[in-house]
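**Q** Sharing a sequence plus its predicted fold:
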Amino acid sequence: MKDKKQINIEVGTRIKCAREKAGLTQDRFSELIGMGPKSVSALERGTVGISLSTLQRICQVLSISSDDILFDNDIAENDAQMLTTRLTRLSSEQFEITKEILNKLFEAFAISGK
């Protein structure tokens, strides 16, 4: 069984990975979850543990499950779910703009063969 320190390090690493996948800086992430940047840094390094309320806020902001943070799941498996959740939160106008951008991007990929 893993000790508390090792669990904190693993949880912190998963939080950092999920934050980076979401394209958030540590400063912006700290604002969104209502913590100071130093506290987020300590959390990501595993020098402190995570409370349930903080875990809940992190999962809401990153559109992920607490299982992704607490257990050794591959966060990449949930990328499509995260994107879908983010798209549903957009206004109609923002969604249409995003859809146009994505369609242009997909067309560019098809033309370039990538």
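**A** Here it is on my side, so go on. Numbering: from 1, shown residues only.

**Q** Only C-alpha atoms from now on, for both contacts and neighbour counts.
**A** Will do.

**Q** Now do the helix or strand in which E107 is found: everything it contacts.
**A** In this structure, E107 sits in helix 92-112 according to DSSP states H and E. For helix 92-112, contacts defined as CA atoms under 8 Å, 6 or more residues apart in numbering pick out L87.

**Q** Hmm, S41 is touching F29, no?
**A** No. When contacts are counted by CA atoms under 8 Å, S41 is not listed as touching F29 (10.5 Å).

**Q** adding another structure so you can compare the two:
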Amino acid sequence: MLKKIRNVEIGGRIRKCRESLNYSREALAEKANLASSFLGTIELGTGSFTAESLIKLCKALGVSADYILFGKEEQGDLSQINAMLSGLDPEYIPFVEQLLSVYIQSISVSKK
């Protein structure tokens, strides 16, 4: 019973991450190189997965295994930022870096 509850919680966290990125189940499955039906069983908590599948999901979602497995994010955890950036077309990354740099500089200046 405890294993079932844990699997449902893990699947829920994966689904929540997927939905926050506006990925369909099929899109995430493709990005993680997993079968869509397999991902469905994981999200519903009816199936289990290997460490290799966990790694693929973490990379595709831009989140840590700690978050997926335990629901914990360390302070300073950048998984949400990683998740947002993971779905971005790589050609836009330099613009994001530039915007972030300017924003951080403005924070530094305002603190002085």
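**A** Sure thing, it's come through. Note that the structure is predicted; figures quoted are calculated from it, not measured.

**Q** rewinding a little: who's more crowded, S41 and F29 of the first structure?
**A** Higher neighbour count among S41 of the first structure and F29: F29, with 22 against 17, using other CA atoms under 10 Å.

**Q** For that one, which non-adjacent residue is closest in space?
**A** Closest residue in space to F29 of the first structure, ignoring its immediate chain neighbours: R19 at 7.3 Å, by CA to CA, 6 or more residues apart in numbering.

**Q** Where does stretch 29-41 of the second structure end up in the first structure?
**A** Residues 30-42 of the first structure are matched to stretch 29-41 of the second structure when aligned by TM-score structural alignment.

**Q** For L105 of the first structure, give its distance to F95 of the first structure.
**A** Distance check for L105 of the first structure against F95 of the first structure: by CA to CA, to the nearest Å, it reads 15 Å.

**Q** Between the two, tell me which one has more neighbours.
**A** F95 (15 against 12).

**Q** Now do the end-to-end distance for stretch 27-46 of the first structure.
**A** OK, stretch 27-46 of the first structure end separation, CA to CA: 17 Å.
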